[in-house]
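Trainee: Quick check, what structure comes out for this input:
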Amino acid sequence: MRQNPSFAMTDLVEIRRIIEANPWATIVSAGDSGLVASHYAVLLDDSRSDLTIVGHVGRPDEQIHDLGSGELLVIFQGPHGYISPRWYGKGPAVPTWNFIAVHLSGVPELLSAEENLVVLDRLVDRFEGEGPDSRRLWSAPNDEDFVRRLERGTVGFRLTPTRVAAKRKLSQNRPDDVVDTIITALASGDGAYSDPRLPAEMRRDLDTRKAAR
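Mentor: Below is the predicted model:
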């Protein structure tokens, strides 16, 4: 990802927030047969305060990625959307795309079966929610034999990144009044190709930059 100092994300807390809010990740590796990409839910390691992540892949994906022997690139995609030039005013302008993305690179360590079970349990808890009919990993009718067979079909990993590239492109290069116009347009549904969370991220960024002046 080409980096621009104006759009670079360097704050650890903010990067963790983006990862936490966007756990569906793209996992990329380069092997003998070329580039391979897979898609899995990935979480921050809750025993650490850095950018270490934990997750799992299925056994076939573990083989094609040769997991644990080479570098992985894990991509987290935050809110994004098309920005129309009509929101910039009357001067010459072209469209662009606003987005937030985090790239973590490193060689993962493989988890033991028990560590993998903890991660799988966390994943189910995270997404199943707290409803009265929520089905946890260890909830009946799942029994221990079933859960452990499930675990054996996956390979858990922990990755502490050695390289981090994080980018928040949210019209920071535009005047505040133009950014306000874009936020209003996106929030009104005028942006046909945007995540509804994008205007909130732009407002958060704009307010933070104003407070720092």
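
Trainee: all contacts plus neighbour counts: C-alpha atoms, from now on.
Mentor: Will do.

Trainee: center of the protein - which residue?
Mentor: Nearest residue to the geometric centre of the chain (Cα atoms, centre = their mean): residue 76, 2.5 Å.

Trainee: And the strands in this structure?
Mentor: Taking DSSP state E to define them, one finds strands in the chain at 24-31, 34-41, 43-44, 53-58, 72-83, 96-106, 109-110, 154-159, 163-169.

Trainee: For residue 205, find the nearest of those strands.
Mentor: strand 163-169 (8.9 Å; Cα to Cα).

Trainee: Pull out the buried residues from the closest one.
Mentor: In terms of neighbour count (16 or more other Cα atoms under 10 Å), strand 163-169 has its buried residues at 164-169.

Trainee: Another sequence for comparison is provided below:
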Amino acid sequence: MHPNTQFHWQDREAMADFIGALGFGMVFAETPHGPRVAHVPAILEEGRLLFHLAKGNALSKHLDGQSALFLFNGPDAYVSPDWYGEPDQVPTWNYVSVELEGPVSTLSRDELVAQIDGLSATQEARFDKTPWTRAKMRDGLFEKMLGGIAGFALEPKAWRGTTKLGQNKSAEAISSAADAIEVNGRPAIAHWMRNLST
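Mentor: Sure, this is the predicted structure:
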């Protein structure tokens, strides 16, 4: 989380919506071989963050019972000082992110299947097509593939959100920078800057 409290994001419901919209993040944890990270899809259900990893992943055999950090990165962009339209500015980077920290436990087989089904159903609902389900797989293949992954649940004890969007600047400077950022190919972060209340 950014040290400037102006950029702290406290709205858990909005952060949960942000996590749901992204559906993909990074889990960090300590292992006997040093810190490791894995990039994984995840879904929030009943207050827990559910995800799965390949059993061969360097984190898989070290997560159960350990505290971990899960990071969701949203849009970001470099901000040129010239874009504020005000003197004596410096370069910076605007971004949106949410960190969840807490203990991790292993999912049962049934919980893992439910996590996969829930994750795919959530993502498939975004498309204008008949949703994919496990029923489309040939008999026995899902069970075979299931043996290669491990499911986990992180119980968030800490939520840390950051919306660094120029809140320490004037409304005119934010608008000017957002316009320049959008012109330079980063419309998502420009949208966040124009809608600071979200």
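
Trainee: what would the strands of structure 1 look like in JSON lines with distance to residue 90 of structure 1?
Mentor: As requested, the strands of structure 1 are exported to JSON lines (distance: least, Cα to Cα, whole Å):
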{"stretch": "strand 24-31", "distance to residue 90 of structure 1": "39"}
{"stretch": "strand 34-41", "distance to residue 90 of structure 1": "42"}
{"stretch": "strand 43-44", "distance to residue 90 of structure 1": "44"}
{"stretch": "strand 53-58", "distance to residue 90 of structure 1": "45"}
{"stretch": "strand 72-83", "distance to residue 90 of structure 1": "15"}
{"stretch": "strand 96-106", "distance to residue 90 of structure 1": "16"}
{"stretch": "strand 109-110", "distance to residue 90 of structure 1": "54"}
{"stretch": "strand 154-159", "distance to residue 90 of structure 1": "48"}
{"stretch": "strand 163-169", "distance to residue 90 of structure 1": "22"}
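
Trainee: Next one: the aligned residue in structure 1 for residue 181 of structure 2 from residue 142 of structure 1, what distance?
Mentor: With TM-score structural alignment as the criterion, residue 181 of structure 2 lines up with residue 186 in structure 1. Separation of residue 186 of structure 1 from residue 142 of structure 1 (Cα to Cα, to the nearest Å): 44 Å.

Trainee: Neighbour count: those two, which is higher?
Mentor: residue 186 (26 against 12; other Cα atoms under 10 Å).

Trainee: related to what we said a few turns ago, check contacts around the counterpart of the residue nearest to the centre of structure 1 in structure 2.
Mentor: Taking TM-score structural alignment for the superposition, residue 76 of structure 1 sits opposite residue 72 in structure 2. By Cα atoms under 8 Å, 6 or more residues apart in numbering, residue 72 of structure 2 lies in contact with 19, 22, 24-26, 97-99.

Trainee: Please tell me how far residue 72 of structure 2 sits from residue 23 of structure 2.
Mentor: Distance, residue 72 of structure 2 to residue 23 of structure 2, using Cα to Cα: 8 Å.

Trainee: same check, this time on residue 181 of structure 2
Mentor: 25 Å.

Trainee: what do you get for residue 92 of structure 2?
Mentor: Taken as Cα to Cα, the span from residue 92 of structure 2 to residue 23 of structure 2 is 27 Å.
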